[in-house]
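Asks: Structure, please.
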Amino acid sequence: MATEVKVPTLGESVTEATVGEWLKNPGDAVAVDEPIASLETDKVAVDVPSPVAGVMGEHKVAVGDTVEVGAVLATVEEGGAPSAKPAAAKEEAPAPAAKEEASAGTADTVTMSPAVRRAVLEHGVDPTTIKGTGKDGRLTKEDVLAAAKAKDSTPAASPAPSPAPTASAAPAGGRNEERVKMTRMRQTIAKRLKGAQDNAALLTTFNDVDMSAVIEARTKYKDLFAKKHDIRLGFMGFFAKASCLALKDVPSVNAYIEGDEIVYHDYVDISVAVSAPNGLVVPVVRDADKKGFAQIEKDIADFGARAKAGTLTMEDMSGGTFTISNGGVFGSLMSTPIINPPQSAVLGLHRIEDRPVVVDGQIVIRPMMYIALSYDHRLIDGREAVTALKIIKEAIEDPTRMLIDL
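Replies: As a prediction, this is how the structure comes out:
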């Protein structure tokens, strides 16, 4: 009996997805709840589990197809077993042919996305010898590139003299092009960012922050903090709490426009931009204004790990009243971040570097960071934006303000 596997509910307001890759091919054994396909939504990749145990049947759609919630993806034959060739047939086959078939079969059992398969063919590596670091041990393009690099750096035995090149050989130093279809997530990122520029009156204000006090506090308490809370004390916790002070004092920065109304929030849900294999995602630290440093750091660390593993959910990224994006981890000195609609403001953090500054009439070297606040000028006046950024600066330069709510 064949059971249909349908596109599951993908989250609030999400009605369709793109088939990213098939994790099971027709004839493969499938366990109950074992993922058989990966779907790409606007924000996350979603694994589709098998509702029954059996054998993978027919794929009803292809990789790259757009499917709606409830559509049939494939069938699973319940209670079956993977098809196998009779033992007698194997014994009758000539030895060289049997060896070739076994080798190909081993390689085919490695689940690879189109991008990974292209990399395997391009670099001539054996996928069965590579340990995957992706979800459920799947190969990623980075795994293949690392294996290819390792292979190139390994001294090889002296090859036999190669025949002279023929006229049909490809010329050295050729210029190639590759066309790769944008993932649904990348398409959505592009649309949302362009939409933000088209619909909002974007403006950015800058300031710089002396990070001496925060660095000193981290150095002094990092070991005790890690021992007590089992989490590393990072910079993001400081900026999240400093932002909460600013959003409380300047409510418009924590609001958004809906039609001809302004929606204000009496809570702070901070979207934190983290890097994922398919692009930038923004999971939400909810009620950041009510959480302590340890819980904020734990939430962010958990989001980062799950973003790399591809296990973030739609719920993790829904909502959010304000965004913090840290380009400094990639070495950015200064940038003008774009707001995350329908939010009205985003805080951009950048790298810390020693710079000469004047303190009490003396030139001293201090660890400085440029910070930027991009905002929707339709809702937030320049005075309010500058005030909010100044509050964040003062809280970072004097962390005691975060303890006594100044």
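Asks: Please count neighbours and contacts with C-alpha atoms only from this point.
Replies: Fine.
Asks: Please, where are all the strands along the stretch 51-200 of the chain?
Replies: Taking DSSP state E, counting those that start in this stretch as the criterion, the stretch 51-200 of the chain carries its strands at 54-59, 66-68, 72-78.
Asks: which one of those lies closest to Gly20?
Replies: Gly20 lies closest, by CA to CA, to one member of the strands of the stretch 51-200 of the chain: strand 66-68, at 9.6 Å.
Asks: Tell me which residues of that closest one come out buried.
Replies: 66-68 (16 or more other CA atoms under 10 Å).
Asks: got these as CSV, with distance to Val30 columns?
Replies: Formatted as CSV, the buried residues of strand 66-68 follow (distance: CA to CA, whole Å):
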residue, distance to Val30
Thr66, 24
Val67, 22
Glu68, 23
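Asks: what's the closest of those residues to Glu315?
Replies: Glu68 (19.0 Å).
Asks: number of nearby residues for the residue nearest to that closest one when sequence neighbours are not counted?
Replies: Excluding its sequence neighbours, the residue lying closest to Glu68 (CA to CA, 6 or more residues apart in numbering) is Glu16, at 4.2 Å. Glu16 has 21 neighbours, counted by other CA atoms under 10 Å.
Asks: Next one: Glu16 from Thr66, what distance?
Replies: From Glu16 across to Thr66, the span is 7 Å (CA to CA, to the nearest Å).
Asks: Could you also give me the structure for this next sequence, so I can compare it with the first?
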Amino acid sequence: MYRARGKTSIYPMPQARRHTYHFLDYAKEFKAVYLDTEIDMSVVKQRRAESTVTGERISYIVYLIEAISRILQRYPEANASVKHGLIPKMAVYSNVSAKFTMDKSIGESRVVLSGLIADSDQKSVEEMQKVINYYREREVNDITEFKGVRKLQSLPMWLGKIAYRLAMGNLESRDKLQGTFTITSLGHRPIQAFYPIISNTLCFGVGTIEDKPVAIARQIVIRPMMKLSLAFDHRAIDGALAADILAEVKEFLEFDSSSIQKNNEEIEVSFIGS
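Replies: Sure thing, here's the model as predicted:
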């Protein structure tokens, strides 16, 4: 598979990368526009520290999924997908589901795969963390949900392209494959901003958390800041709505966690108003 020193090797697309190839080929239909903001992660860091005392350690990505899922409850028109074609169609989903990406290994290849948290707006952070742990702690061949990916990788390239497009073209089931929003992170490396390629209406890119000087009440203080980007499909929503969503996710994450109900069954985001 890999070239020997002094020699160029040409070979068919490796099976482990075929799902990514088909995804990128299909993603050309989406019309992405990008926004970003910086978030003070002090409250999230405090919540995370408290979780190690009361139970399982919660990852940062879970708190982000929680915030996005709760905010999307307020914007059902963004919880949607568009189907390209002679007669374009649009589906608006009643459930909120989060697709998240992860690094996995298939043989000698390092690849990106995605997991799904169904009904993420109804789950506690502890429940969501268990889902993420399930994907992270198992080998690819031991994850039942990757059966379709393994099948796609085994198909000839021309047939895999057809199969992928048929699956994604079904608006009624697309949310079960792709979620209703995506979150992807390079925050484990010193990457400040990440602007992802999208395969649904909303995709959030997460950068690293860095201590930075910020001005608060005319005083310079050091706060843990994180860049959060949003790529959105302009066919489905406009920039003003996307900006509202991103701004309210920021407010949710920066809001004082002491007023958030611990069971996460119902969260009153009083800073947004109604």
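Asks: that older thread, residue in the second structure matching the residue nearest to Glu68 of the first structure?
Replies: By TM-score structural alignment, Glu16 of the first structure lines up with nothing in the second structure.
Asks: Then Glu384 of the first structure?
Replies: Under the alignment (TM-score structural alignment), Glu384 of the first structure maps onto Leu241 of the second structure.
Asks: Show me what the helix or strand hosting that match is packed up against.
Replies: Using DSSP states H and E, Leu241 of the second structure falls within helix 239-254. Secondary-structure packing of helix 239-254 of the second structure (3 or more CA pairs under 8 Å, 6 or more residues apart in numbering; DSSP states H and E): strand 32-40, helix 42-54, helix 60-72, strand 219-233.
Asks: Mean neighbour count and distance to Phe146 of the second structure added to those, as CSV?
Replies: Output for those, formatted as CSV (neighbours: other CA atoms under 10 Å; distance: least, CA to CA, whole Å):
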stretch, mean neighbour count, distance to Phe146 of the second structure
strand 32-40, 18, 27
helix 42-54, 14, 29
helix 60-72, 21, 21
strand 219-233, 19, 25
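Asks: So which of the strands of the stretch 51-200 of the first structure is nearest Gly237 of the first structure?
Replies: Nearest of these to Gly237 of the first structure, taken as CA to CA: strand 66-68 at 39.1 Å.
Asks: Run through the neighbouring helices and strands of that closest one.
Replies: strand 16-22.
Asks: And the strand it packs on, how far out from the chain middle?
Replies: Average the C-alpha atoms of strand 16-22 of the first structure, do the same for its chain, and the two points are 17 Å apart (CA atoms, centre = their mean, to the nearest Å).
Asks: Where do the helices of the first structure begin and end?
Replies: Here the first structure has its helices, by DSSP state H, at 87-92, 95-108, 114-123, 141-153, 184-199, 212-229, 235-249, 293-309, 314-317, 382-397, 400-404.
Asks: how big is the angle separating the longest one from helix 235-249?
Replies: What that stands for is helix 212-229 of the first structure. Interaxial angle, helix 212-229 of the first structure versus helix 235-249 (axes from the mean of the first three to the mean of the last three CA atoms, to 10 degrees): 110 degrees.
Asks: by how many degrees do helix 212-229 of the first structure and strand 362-376 diverge?
Replies: Going by the same axes, to 10 degrees, helix 212-229 of the first structure makes 70 degrees with strand 362-376.
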